[in-house]
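Student: After the sequence you'll find the predicted model.
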Amino acid sequence: MSPEELLASLAEAAQGLLFPSESDHELRPFRSRGDASSPAALLAAEGLGAATPVEVTTAGDFFAPVIDVPGDAGDAALAEAGRYRRLVDLLERHLTDVRVYRVGRVAIDVYVVGRHPSGAWLGLVTKVVET
């Protein structure tokens, strides 16, 4: 799957999903402008200051709150969790070195990125608000 095809598949899989936080935001396809193999590389590629705070986590940890719903959750919650699981599976099937960068404080830009076989860093971007 080419980078463009993967970005289109991610857009389709994420359509209508809002990542919950104090202010829910959509998940959008993302292609890094350069290397995203480390926090410093991502900050440089995206034109952000080197002193910008970055927290690194895994896709499993980041998506756990929306995937690990109780078994007695309603049908809508279970269906949505399934959509998130399919999104994570799509990322993990087509990208290596998948990681999550949480950039900033309070209004946090979240980059879920991995390396495509072409060498490009692709994934999803969203925002979470934590006060």
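Tutor: Received, thanks.
Student: C-alpha only now, for contacts and for neighbours.
Tutor: Noted.
Student: can you count the residues close to the residue lying closest to residue 104 once chain neighbours are set aside?
Tutor: Once flanking residues are discounted, residue 104 sits nearest to residue 53: 5.2 Å by C-alpha to C-alpha, 6 or more residues apart in numbering. Using other C-alpha atoms under 10 Å, the number of residues around residue 53 comes to 14.
Student: Assess the claim that residue 53 and residue 107 are in contact.
Tutor: No: using C-alpha atoms under 8 Å, residue 53 is not in contact with residue 107, being 11.8 Å away.
Student: For stretch 100-109, buried residues please.
Tutor: Buried positions in stretch 100-109, judged by neighbour count with 16 or more other C-alpha atoms under 10 Å: 100-103, 108-109.
Student: part of a strand, is residue 6?
Tutor: No: in this structure, residue 6 is helix, not part of a strand, as judged by DSSP: H, G, I helix; E, B strand; the rest coil.
Student: quick one, what contacts it?
Tutor: Contact analysis of residue 6 by C-alpha atoms under 8 Å, 6 or more residues apart in numbering lists residue 94.
Student: follow-up on the earlier one: contacts only, for the residue nearest to residue 104.
Tutor: 103-105.
Student: what does residue 71 give?
Tutor: Neighbouring residues of residue 71 by C-alpha under 8 Å, 6+ apart: residue 78.
Student: take the one below as the second:
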Amino acid sequence: MINQVTENLKQTSHDLLMMSESEYPFEVVCWKDQAQEPLTNEKLLQLTSHPLETPIELVDLDYFFRNSAEEKEWHNEIQKQDVQKFQTMLKTLKHNLTDIQVYRLGTINIDVYIIGKTASGDLAGISTKVVET
């Protein structure tokens, strides 16, 4: 089950870049048997090897992808194709995971983890980076 979820996420996030002040690819993350307890900030920082004082901001999934997954009138064909890819990735996340949260860890160079629960009790999702100065 988990292999199928991570494989689906790999396929839909492949070749996509998160746009910010720089561009970063997406990576699939999976923590086996970690969904029995709530994902606290402390637990997330431990799982991602961040210092415990790292600031965390929670963001709504659709809000996080608002600039990537919505087609704009001024988009060219390549941008429109990217919007389609982001929409497919969003659907894959929502179809395969429950209780999805977007966690932004740190400031300026921000590590982003989009994590949800799998049906088999694991935590899985994708991560990327955004740069905001």
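Tutor: Perfect, thanks for sending it. The structure presented is a predicted model; accordingly, all values stated were derived computationally and were not measured.
Student: Any chance of CSV for the buried residues of stretch 100-109 of structure 1, columns secondary structure and distance to residue 41 of structure 1?
Tutor: Formatted as CSV, those follow (DSSP: H, G, I helix; E, B strand; the rest coil; distance: C-alpha to C-alpha, whole Å):
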residue, secondary structure, distance to residue 41 of structure 1
100, strand, 13
101, strand, 11
102, strand, 14
103, strand, 12
108, strand, 18
109, strand, 15
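Student: Out of these, the closest to residue 80 of structure 1 would be?
Tutor: residue 100 (20.6 Å; C-alpha to C-alpha).
Student: pretty sure that closest one is touching residue 113, no?
Tutor: Yes: using C-alpha under 8 Å, residue 100 of structure 1 is in contact with residue 113, at 6.3 Å.
Student: what is in contact with the two at once?
Tutor: Listed as contacting both residue 100 of structure 1 and residue 113 by C-alpha under 8 Å, 6+ apart is no residue at all.
Student: For residue 46 of structure 2, what is the enclosing helix or strand?
Tutor: Secondary structure from DSSP states H and E places residue 46 of structure 2 in helix 41-47.
Student: now residue 67 of structure 2
Tutor: Per DSSP H and E: residue 67 of structure 2 is located in neither a helix nor a strand.
Student: Counterpart of it over in structure 1?
Tutor: Counting by TM-score structural alignment, residue 67 of structure 2 corresponds to residue 65 in structure 1.
Student: how much space between its match and residue 107 of structure 1?
Tutor: Separation of residue 65 of structure 1 from residue 107 of structure 1 (C-alpha to C-alpha, to the nearest Å): 19 Å.
Student: And residue 64 of structure 1, by the same measure?
Tutor: 20 Å.
Student: again, but for residue 41 of structure 1
Tutor: In terms of C-alpha to C-alpha, residue 41 of structure 1 sits 21 Å off from residue 107 of structure 1.
Student: in structure 1, which residue is closest to the centre?
Tutor: Structure 1 has residue 112 as the residue nearest its centroid, 2.9 Å off, counting by C-alpha atoms, centre = their mean.
Student: can you tell me the helix or strand for the residue sitting furthest away from the middle of structure 1?
Tutor: What lies farthest from the middle of structure 1 is residue 72; by C-alpha atoms, centre = their mean that is 26.7 Å. Assigned by DSSP H and E, residue 72 of structure 1 belongs to no helix or strand.
Student: Look up the average distance of the longest helix seen in structure 1 to its aligned counterpart in structure 2.
Tutor: Longest helix in structure 1 by number of residues (criterion: DSSP state H): helix 75-94. Once fitted to structure 2, helix 75-94 of structure 1 is off its aligned match by 0.7 Å on average (mean C-alpha distance after the TM-score superposition for structure 1).
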